[in-house]
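Asker: Coordinates only, no sequence provided:
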């Protein structure tokens, strides 16, 4: 039976760790994710990395208890905090609700007004300064403009940006002071200043910290890297690397260089053994023909000829079997060498003809006019109105076919499959054409039949990109709001390469400056 246990603070060692033992998990459709997974996450910061879909978010949900393993145990040293990848904040919720402070604030206010009960004092406990601590922490994380005084904790969240929502949710976890903190893509949608503040907050955390991220700078601040990797025809495995992401890449790159050399050597040995097998068979055939000829010409007594024939057959069989074994052994060595080679899947995007001519009107909203194949990088701090501007352009109806990838990726019918969602916007494409194109976005075979609601964050982004880039008519204006969120580093590089060859107009909101620079913007607009 699966088990999740929490060790009380009183029994913790000086260096507690989160441990996973014999963990099995399979999706309801029978797709296996983990098989007898073992891991120990020590005190300090661990970056959990791996290609999209390898199970990073799934593992965190198993630790938190949102998913139940088929078998195995998870031991958590003390209290647990969790920041999910998609922080869904209802517009009507108050700040103190998100911070999980509403009940204690109401008790505080009743005590201050003289209308309290015994339960109010029990609720407050020793946290008489909880409002001041919340305001101070929000200010340290760059949300002082939202909550400057305790009374501001009453405000609602409808006007918050995605980055502000993420920082607010992180504040809630830090205020709880957990022993173990899990963060799933915490820098998504954060501007550069907010990222710096988040790095500082993470650096100050003293418990067991596990972070899934594709943010290279954040991963370089980790003490340990844990890599989840799906193996050929086998379960996903987890491997720990001491040091940060740069060290991890250096180790992996060195291993891959050695693996490629081993594969080349093994291939050469296979060719050699197969060639020697052919030569041996040729020699054996010659001997057999010579023996048959001698037998037919009766150049020796019949009984002696029969013995020689049988001896030759036995000898030929042994020789043939010896070389067959050598060929089999060479193939086994090659297979083992190829297993060490990484088969990291990469997005391969071929954009349709989307050319916009110089001087062609594309869109006009207020003071912003987009003309010709412009490449506009839209930057600015969280809450400055970048997403609002894209929404306005989208609502205005540009002068050319366009597609918009919103930050929240709400472009799907969640109850339908990836292939069906793409078919909705590519009406003339055949099922075979749609599936061939989806394979370029790593939805191969039955992956294209996955229901959208079951996809991970990275898979959702790939599906959303496929839906807008395969749409008909081909989009001549692309508006992308944080398109690299949740993409692994290899896929991000291929998306950059694809967008670099795009001949239409492009408006991109991103806090990822290296990504923006590689798109070679013709105009930078800062809000």
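Answerer: Noted; the coordinates are in hand. A quick note: this is a predicted structure, and the numbers were derived from the prediction, not measured. Residues are numbered from 1 along each chain as shown.
Asker: alpha carbons only for contacts and neighbour counts from here, please
Answerer: Will do.
Asker: Span of stretch 44-56 from start to end?
Answerer: One end of stretch 44-56 to the other measures 18 Å (C-alpha to C-alpha, to the nearest Å).
Asker: what residues does that stretch touch?
Answerer: Residues outside stretch 44-56 that contact it (C-alpha atoms under 8 Å, 6 or more residues apart in numbering): 33, 206-214, 219, 222-230, 236, 245, 344-345, 456, 458-459, 486-488.
Asker: Show me the residues you listed that map onto strands.
Answerer: 33, 208-212, 224-230, 236 (DSSP state E).
Asker: Now tabulate those residues in JSON lines and tack on neighbour count.
Answerer: Shown next, in JSON lines, are the ones in strands among the contacts of stretch 44-56 (neighbours: other C-alpha atoms under 10 Å):
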{"residue": "33", "neighbour count": "21"}
{"residue": "208", "neighbour count": "24"}
{"residue": "209", "neighbour count": "26"}
{"residue": "210", "neighbour count": "26"}
{"residue": "211", "neighbour count": "26"}
{"residue": "212", "neighbour count": "25"}
{"residue": "224", "neighbour count": "25"}
{"residue": "225", "neighbour count": "28"}
{"residue": "226", "neighbour count": "24"}
{"residue": "227", "neighbour count": "20"}
{"residue": "228", "neighbour count": "20"}
{"residue": "229", "neighbour count": "22"}
{"residue": "230", "neighbour count": "21"}
{"residue": "236", "neighbour count": "19"}
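Asker: tell me the two of those that are most distant?
Answerer: 208 and 230 (25.0 Å; C-alpha to C-alpha).
Asker: so how far is residue 412 from the closest residue to residue 416 other than its chain neighbours?
Answerer: Nearest-residue entry for residue 416: residue 451, 5.3 Å, with adjacent residues in sequence omitted and distances by C-alpha to C-alpha, 6 or more residues apart in numbering. Distance of residue 451 to residue 412, given as C-alpha to C-alpha: 10 Å.
Asker: hmm, back to that, distance check, the residue nearest to residue 416 against residue 424.
Answerer: Relative to residue 424, residue 451 is positioned 14 Å away (C-alpha to C-alpha).
Asker: Ok, residue 101 next?
Answerer: 44 Å.
Asker: out of those two, which sits in the busier spot?
Answerer: Ranked by neighbour count (other C-alpha atoms under 10 Å), residue 101 and residue 424 place residue 101 first, with 18 against 15.
Asker: residue contacts, the more buried one?
Answerer: Contacts of residue 101 were listed using C-alpha under 8 Å, 6+ apart, and none were found.
Asker: take the one below as the second:
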């Protein structure tokens, strides 16, 4: 059946269609379907595209941008389109003006300033005589005011390169701008600048795929992609959450009413069956007493049977209809199951030494001399600007990288969940992946624990390579937390990247069951606050103990501010 847009009063109307999908279908080369007849209109203004992991948000953006070819239907774009993908790689040897796409126009302006009035320079410039001023203003609006146009990209941090690529797209003045998870891995200052860029967008249609709630508060409308169709909600993230909560409350009432109706129809059907059986026995007894002729008795029996069949059929139809209404009501209930796992073997006594750093200097990053002592079940947040070296420090602590000097020693079993989630064998099922890290557990034990990570029955055998983003995260988390020996120090690197709201709640509930020490590198202060952080470490030239409030103030300020 074709998936079409669900009408809603807040569907963009009257603002002019910027992007139109008509009967859009797409499937992966292995035959896995993503969309089947999706029809969708995106108007001017700012649209936040949300949905559970694996619903096809990034795939839809790639189809709109022409990076993927649909298997059916069409995409129509009014005007020019620019696209910012999730993973950005820029040549580190490029100059900033080359990355911005203005190097040729700058060179032509320089040539004209020196008196070279060749026609080719005028053609290169066109009407864009203020390109340098526009470029510097755009960089400044994104917090890159100190970046010279002649600087090389290799001298910029990862977060700065994301903002640089966004600046290049903004300079194109596109009619349609598509952003896919633009705040992933950005520090708070870079996130704030990107938030402001989205909030100030006025020139056409902007579509942003994101799990960043603060960013989604700045859009005009939310488009939720679910089960291959789109539902519209007016306003930003808070308005969307309120609307969904109201819908779920209504859906819950309808489901309870439908379940009560099913029970009532079952009871009435059973009562009807009992009544008909009694009537049939009574009729047979009366015929025997009257010694009615066989033909008369047979006619009475057929008539009674027909009446009974009609009555029974009526009640069976009512029960069937009640079950259908119950199924429809159940479909409207969202699956927000939480991970509930017991991990008592991960507990660490309060006085136990867990991790010790002495004059540690990693191979990369800002840290010149790190000293740290971790004991007991502490929960430590590691924060810092992009390029400060958080991932490098974590990989040094786990032994993946050797330090330039100093030492890092762990005194308890340690497990590391990296950003890339590359702890899984793509060819193996979820249970088999957990068995690799937990050789001491029986198959039954593994499956019992995986059920608590929401992999029940046959889903525990699903190959890791076929999992959606959220499922893959849960599988990697299970393989990490269920490992033997039980990890008493758990290190997580940007664990909330790409997680939808349900997956984020699942991660939070799983960490609530964990009894060991936690070290988490993250830019998501809301998430860090939800997992009971006990110490905040700001990574710079040294490891500086601070507070959550100081962290926000420091990281939202411009570099050197």
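Answerer: That came in fine, so what should we check first? Remember, predicted model here, so these are calculated numbers, not experimental data.
Asker: Wait, residue 494 of the first structure touches residue 440, no?
Answerer: No: look at residue 494 of the first structure against residue 440 with C-alpha atoms under 8 Å: they stay out of range, at 10.8 Å.
Asker: who are the neighbours in contact with residue 76 of the first structure?
Answerer: Counting by C-alpha under 8 Å, 6+ apart, residue 76 of the first structure touches 4-7, 17-19, 180.
Asker: Tell me where the longest helix sits in the first structure.
Answerer: helix 245-297 (DSSP state H).
Asker: what sits in contact with each of residue 494 and residue 440 of the first structure?
Answerer: In contact with both residue 494 of the first structure and residue 440: 347-349, using C-alpha under 8 Å, 6+ apart.
Asker: Residue in the second structure paired with residue 212 of the first structure?
Answerer: Aligning on TM-score structural alignment places residue 212 of the first structure opposite residue 209 in the second structure.
Asker: What residues does its match make contact with?
Answerer: By C-alpha under 8 Å, 6+ apart, residue 209 of the second structure lies in contact with 48-50, 57-58, 179-182.
Asker: picking up where we left off before, and the residue nearest to residue 416 of the first structure, how close does it get to residue 405 of the first structure?
Answerer: Counting by C-alpha to C-alpha, the gap from residue 451 of the first structure to residue 405 of the first structure is 19 Å.
Asker: Going by neighbour count, which of the contacts of residue 76 of the first structure are buried?
Answerer: Using 16 or more other C-alpha atoms under 10 Å as the burial test, those include 4, 17-19, 180 as buried.
Asker: I'd like to know which of these are part of strands.
Answerer: Within these, residues falling in strands by DSSP E are 4, 18-19, 180.
Asker: Closest one of these to residue 334 of the first structure?
Answerer: residue 19 (35.2 Å).
Asker: counterpart of residue 551 of the second structure in the first structure?
Answerer: So, by TM-score structural alignment, residue 551 of the second structure is left unmatched.
Asker: Spatially nearest residue to residue 551 of the second structure, not counting backbone neighbours?
Answerer: Counting by C-alpha to C-alpha, 6+ apart, the residue nearest residue 551 of the second structure is residue 538, at 7.2 Å.
Asker: Tell me who's in contact with the aligned partner of the one you found in the first structure.
Answerer: Under the alignment (TM-score structural alignment), residue 538 of the second structure maps onto residue 526 of the first structure. Residue 526 of the first structure makes contacts with 378-380, as judged by C-alpha under 8 Å, 6+ apart.
Asker: Could I get the contacting residues of residue 109 of the second structure?
Answerer: When contacts are counted by C-alpha under 8 Å, 6+ apart, residue 109 of the second structure is found next to 121, 125, 129.
Asker: follow-up on the earlier one: quick one: which of residue 451 and residue 405 of the first structure has more around it?
Answerer: Set side by side, residue 451 of the first structure and residue 405 show more neighbours around residue 405, with 22 against 17, by other C-alpha under 10 Å.
Asker: That one matches what in the second structure?
Answerer: Counting by TM-score structural alignment, the partner of residue 405 of the first structure is residue 417.
Asker: Is its match in contact with residue 489, as I believe?
Answerer: No: Residue 417 of the second structure is beyond contact range of residue 489, at 11.2 Å (criterion: C-alpha under 8 Å).
Asker: which one is the aligned residue in the first structure for residue 259 of the second structure nearest to, not counting chain neighbours?
Answerer: Alignment note: residue 259 of the second structure maps to residue 267 in the first structure; criterion TM-score structural alignment. Nearest residue to residue 267 of the first structure, sequence neighbours excluded (C-alpha to C-alpha, 6+ apart): residue 334, at 6.4 Å.
Asker: Tell me how many other residues surround that neighbour.
Answerer: 20.
Asker: Please identify which helix or strand holds it.
Answerer: If you go by DSSP states H and E, residue 334 of the first structure is part of helix 302-340.
Asker: Kindly check the end-to-end length of stretch 352-370 of the first structure for me.
Answerer: Using C-alpha to C-alpha, first and last residues of stretch 352-370 of the first structure are 21 Å apart.
Asker: do you know how far the equivalent of residue 493 of the first structure over in the second structure is from residue 222 of the second structure?
Answerer: Matched to the second structure by TM-score structural alignment, residue 493 of the first structure sits across from residue 505. Distance of residue 505 of the second structure to residue 222 of the second structure, computed by C-alpha to C-alpha: 20 Å.
Asker: got it, and residue 201 of the second structure?
Answerer: Residue 201 of the second structure is 16 Å from residue 222 of the second structure, where distance means C-alpha to C-alpha.
Asker: try residue 69 of the second structure
Answerer: 25 Å.
Asker: same thing with residue 555 of the second structure?
Answerer: Relative to residue 222 of the second structure, and taking C-alpha to C-alpha, residue 555 of the second structure is found at 28 Å.
Asker: wait, isn't residue 394 of the second structure in contact with residue 491?
Answerer: Yes: applying C-alpha under 8 Å, one finds residue 394 of the second structure in contact with residue 491, separated by 7.5 Å.
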